[in-house]
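**Student:** Here you go, sequence then predicted model.
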Amino acid sequence: MTMNRANLSSVSEFLLLGLSRQPQQQQFLFVLFLSMYLATVLGNLLIILAISTDSRLHTPMYFFLSNLSFVDISFSSTTIPNMLVNHILDRQSISFPGCLTQMYFLFMFVDMDNFLLAVMAYDRFVAVCHPLHYTTKMTPHLCVLMVAGSWVVANLNILLHTLLMARLSFCADNRISHFFCDVAALLKLSCSDTHLNEMMILFEGGFIMITSLVCILVSYIYITFAVLRVPSTKGKWKAFSTCGSHLAVVSLFYGTVFAVYLTPSSSHSSEKDIVTTVMYTVVTPMLNPFIYSLRNKDLKGALRKVLERKKFSTQ
C-alpha cells in the first residue's frame, strides 16, 4: 500500500515534448511560431490602439472587439512564449502547479473568446433588427456588465475543472506530446478515475459552449431575415459584410474546439488533436484582427491613421 501511494504521487513535473522531435523541424517550427505570435500581438495591439484613439469607434461593437483582441493576445501568451523559451533553453519540464496554472489561464481565455463572440452576435442582432433602439438598449453600463459577467463565469468554470484535475493522481508516465498542458493530454496520463472530469467537460463545459453557439446562431438567423427585407442592395451588402467577418471567426473557433473536446475520445488521435489545438490556440488569435479589419472600412481607416501617425513620429 505504501509503495502504491508513493508511485501515485511520484510525478511532480511533466515533460512537454513539443510538436516534433526532429532538430530541423524544431528550428522551422520555432521560426514559424515566433512569427505567428508576433503577428498576433502586433495585429491585436493595433486594433486596440486604433479603437482607443478614434472617437468614432467608441461604440459597443468596437468595445467588444477591443476586448476580444486583448483576450487573443493573452490567449496566445499563455502557451507560445513558454514553448519558445523551452526551445532556446533546450528544456522540456514544467512543474505540476505550473502545468495547472497554464491550463487554468488557457481555458479561461477560451471561455472568454466563447462569451465575447456570443455578446458580439447579440450586439449585431440589436444593431440590425432594432436600429432605432440600439443606443437605448446597448448602453455603456450594459456593455461593461456583459464583459465583466463573462470574466466571472469564465473564471468560475475553469476553476471547477482545475480543481477536478488537481485531485487526480499521475503515475510514472509524465510525457505530454504537446507544447502546452492540454486538459485532454493530462487526462490520458492520469492513473486515477477520470470519469467525473470527462463528464464535466462534456456536459458542463459543453453546455457553456453550445449555449453561446446557439445564441450566436439564433442572432444571425434573425439578422439574415432582417437584412433580406432591406430594399437597398448596398445596405444588404454592408450588413452581410460586417456580419460575415464575425461568422468566419465563429466557424473557425467553434469548429476546432468542438473537434477536440466535445467528440468521443475513441475518435481522437494525438496527431489530429495537436493540429486542431494549434488551429484554435495559435492560428485563430492571429487571424482575428485580419478578418475584422479587412472587411471593415471604419477600422481600416483608424488603423491607417495610427500607422501614419507612427510614421510621422519616427521621421
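**Tutor:** Received it, and whenever you're ready, just let me know what you need.

**Student:** contacts, neighbours, all on C-alpha from now
**Tutor:** Will do.

**Student:** So Phe179, which state does it fall into?
**Tutor:** coil (DSSP: H, G, I helix; E, B strand; the rest coil).

**Student:** can you pull the contacts of it?
**Tutor:** Leu16, Leu17, Gly18, Leu19, Thr79, Met83 (CA atoms under 8 Å, 6 or more residues apart in numbering).

**Student:** at 7 Å instead, please
**Tutor:** Leu16, Leu17, Gly18, Leu19, Met83 (CA atoms under 7 Å, 6 or more residues apart in numbering).

**Student:** Give me the neighbour count for the spatially closest residue to Ser219 that is not a sequence neighbour.
**Tutor:** The spatially closest residue to Ser219, leaving aside those adjacent along the chain, is Phe125, at 5.5 Å (CA to CA, 6 or more residues apart in numbering). Neighbourhood size, Phe125 [other CA atoms under 10 Å]: 23.

**Student:** One more to weigh against that first structure:
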Amino acid sequence: MMKINESSEKYFILIGFSEYPQIEFILSLFVSGLYTMTLTGNAAIILVSILDSRLHTPMYFFLRNLSFLDMFLTTSIVPQMLVNMWGNSKISYLGCMAQLIVNFAFGSTECVLLAVMSIDRYVAVCMPLRYTTIMHPRICHILAAISWIWGFGNSLFQSSLAIALPLCGHHRVDHLLCELLFLIKLSCVDTRPTEAKMLVARLVILIGPVSTILTSYACIARAVVRMKSAEGRWKAFGTCASHLMVVFLFYGTVMFMYLQTENNYSQNLGKALSILYSIVTPTMNPLIYTLRNKDVKRAIRKFILKN
C-alpha cells in the first residue's frame, strides 16, 4: 500500500495505447495538430477581441475567458500526453496530482463560465435596452471571478478526497492522463463513501450551471416566439447559436464522463472521452465562434490586412 508520505518517491506508468504502436503514432499526430489549432484559434480570439474596440462588450469579455480556459486546459494535458505516446510513459506522483488538480479546475471553471455566458445571452435578447446597464463591466468581472473561484474550489475539494485514498503498490495505469476516476481505481480500500461525496460535488457543479442555462434559454425561446419580425428572430438565433453548440459539446462529454461510478467506468471509453473533452472540444470552440460570428471574422480580417 502506498503511503502519503512516500508518494513523492512514487510514479505512474500511463499505458495509453502502447499495445498498438501504429494507432498511438497516428493519434499523436492527430493530437499535435489539434493542440496547435487550439492554441492558434483561441489566441487569435483573445488578441482580436482586445485590439478591436467594437469587441469590447460583455459577450467577448466572457469569450476571452473561455478561450483562455481552453488554452490552459489543453496545455495541462497535451504535452505530457505526447511525451507518453513518444516513449516516456513515466510520470511522477506529484506531477500526476498537479495535472489532475489543474485539469479538473479548468474544466470545472468552464462549466460555470458557460452558465454565466447564457445569462449574458438572456439579457442581450430579452432585455436589449437595459443590456449595457445590467451587464456592467464590474458585474462581468464579478461573474467571471465567481466562475474561477467555484471551479478551483470544486477541484480542490474532489482532488483532496482522491489524494487522501491509500493506493496499492502497482503503478501501471491503463490511461492517457491523470484523472480522478483512475486514481480511485488504484485505491486499496472501499471507495464508496468517497465516491458518494464526489458524486454530490459533481452534481452541484453541474446542476447549478445546467439549470441556469436551461432557464436562460427557456426565457430566450419564449421571447423569440413572441417576436413579430423574422429578422429579429434570426438575429436572436445567431446571438445564441454558437453558445448553444459549445454547451452541448462540452456538457454532453463531461456529464457522460464524470457522472458514473468506478464500477461502471469503461477504460477504453474513458480514453476516448478524455481526448474529446480535453482536446477536440477546446479546438472546436474557436471554430464555432469564428465561423458563425461576423464580428469576429471581420476583426480577424482587419487584423491580418493591417499586419
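**Tutor:** Received it, and whenever you're ready, just let me know what you need. Treat the numbers as computed from the prediction; the structure is a model and nothing was measured.

**Student:** Need the TM-score between these chains.
**Tutor:** The TM-score (TM-score structural alignment, normalised by the length of structure 2) is 0.94; 306 aligned residues with a CA RMSD of 1.9 Å.

**Student:** so which strand or helix has the equivalent of Ala118 of structure 1 over in structure 2?
**Tutor:** Ala118 of structure 1 maps onto Ala115 in structure 2 when the alignment is built from TM-score structural alignment. Take DSSP states H and E as the rule and Ala115 of structure 2 turns out to sit in helix 93-126.

**Student:** follow-up on the earlier one: burial measure for the residue lying closest to the match of Ala118 of structure 1 once chain neighbours are set aside, as a count.
**Tutor:** Nearest non-adjacent residue to Ala115 of structure 2, counting by CA to CA, 6+ apart: Pro209, 4.9 Å away. By other CA under 10 Å, the residues close to Pro209 of structure 2 number 20.

**Student:** next one: the host helix or strand of Pro209 of structure 2 to chain centre, how far?
**Tutor:** For Pro209 of structure 2, the element it lies in under DSSP H and E is helix 192-226. Mean-position distance between helix 192-226 of structure 2 and its chain equals 16 Å (CA atoms, centre = their mean, to the nearest Å).

**Student:** That one: average distance to aligned residues in structure 1?
**Tutor:** Compared with structure 1 after the fit, helix 192-226 of structure 2 shows a mean deviation of 1.1 Å (mean CA distance after the TM-score superposition for structure 1).

**Student:** Can you give me the stretch of structure 1 that the very next helix or strand once past that helix aligns onto?
**Tutor:** Downstream of helix 192-226 of structure 2, the next assigned helix or strand under DSSP H and E is helix 230-258. Against structure 1, the aligned range for helix 230-258 of structure 2 is residues 233-261 (TM-score structural alignment).

**Student:** compared with structure 2, how much does the matching stretch deviate?
**Tutor:** Mean for stretch 233-261 of structure 1 is 1.1 Å (mean CA distance after the TM-score superposition for structure 1).

**Student:** List the buried residues of that stretch.
**Tutor:** 236, 239-240, 243-247, 249-250, 252-254, 256-257, 259-261 (16 or more other CA atoms under 10 Å).

**Student:** Just give me how far that stretch sits from the chain centre.
**Tutor:** Distance, centroid of stretch 233-261 of structure 1 to centroid of chain: 15 Å (CA atoms, centre = their mean).

**Student:** Met112 of structure 1: neighbouring residues, count only.
**Tutor:** 24.

**Student:** Next: Leu213 of structure 1.
**Tutor:** Leu213 of structure 1: 20 neighbours (other CA under 10 Å).

**Student:** Roughly how far does it sit from Leu156 of structure 1?
**Tutor:** Look at Leu213 of structure 1 and Leu156 of structure 1: by CA to CA, to the nearest Å, they are 20 Å apart.

**Student:** With Leu228 of structure 1 instead?
**Tutor:** Distance from Leu228 of structure 1 to Leu156 of structure 1, by CA to CA: 40 Å.

**Student:** cool, Leu32 of structure 1 as well?
**Tutor:** Distance from Leu32 of structure 1 to Leu156 of structure 1, by CA to CA: 34 Å.

**Student:** thinking again about what came up before, against which helices or strands is the helix holding Pro209 of structure 2 packed?
**Tutor:** helix 93-126 (3 or more CA pairs under 7 Å, 6 or more residues apart in numbering; DSSP states H and E).

**Student:** Can you tell me what sits against whichever strand or helix holds Ile88 of structure 1?
**Tutor:** According to DSSP H and E, Ile88 of structure 1 maps onto helix 80-89. If you take CA under 7 Å, 6+ apart as the criterion, helix 80-89 of structure 1 is touched by Phe30, Tyr37, Gln92, Phe179.

**Student:** That concludes my questions; thank you for your assistance.
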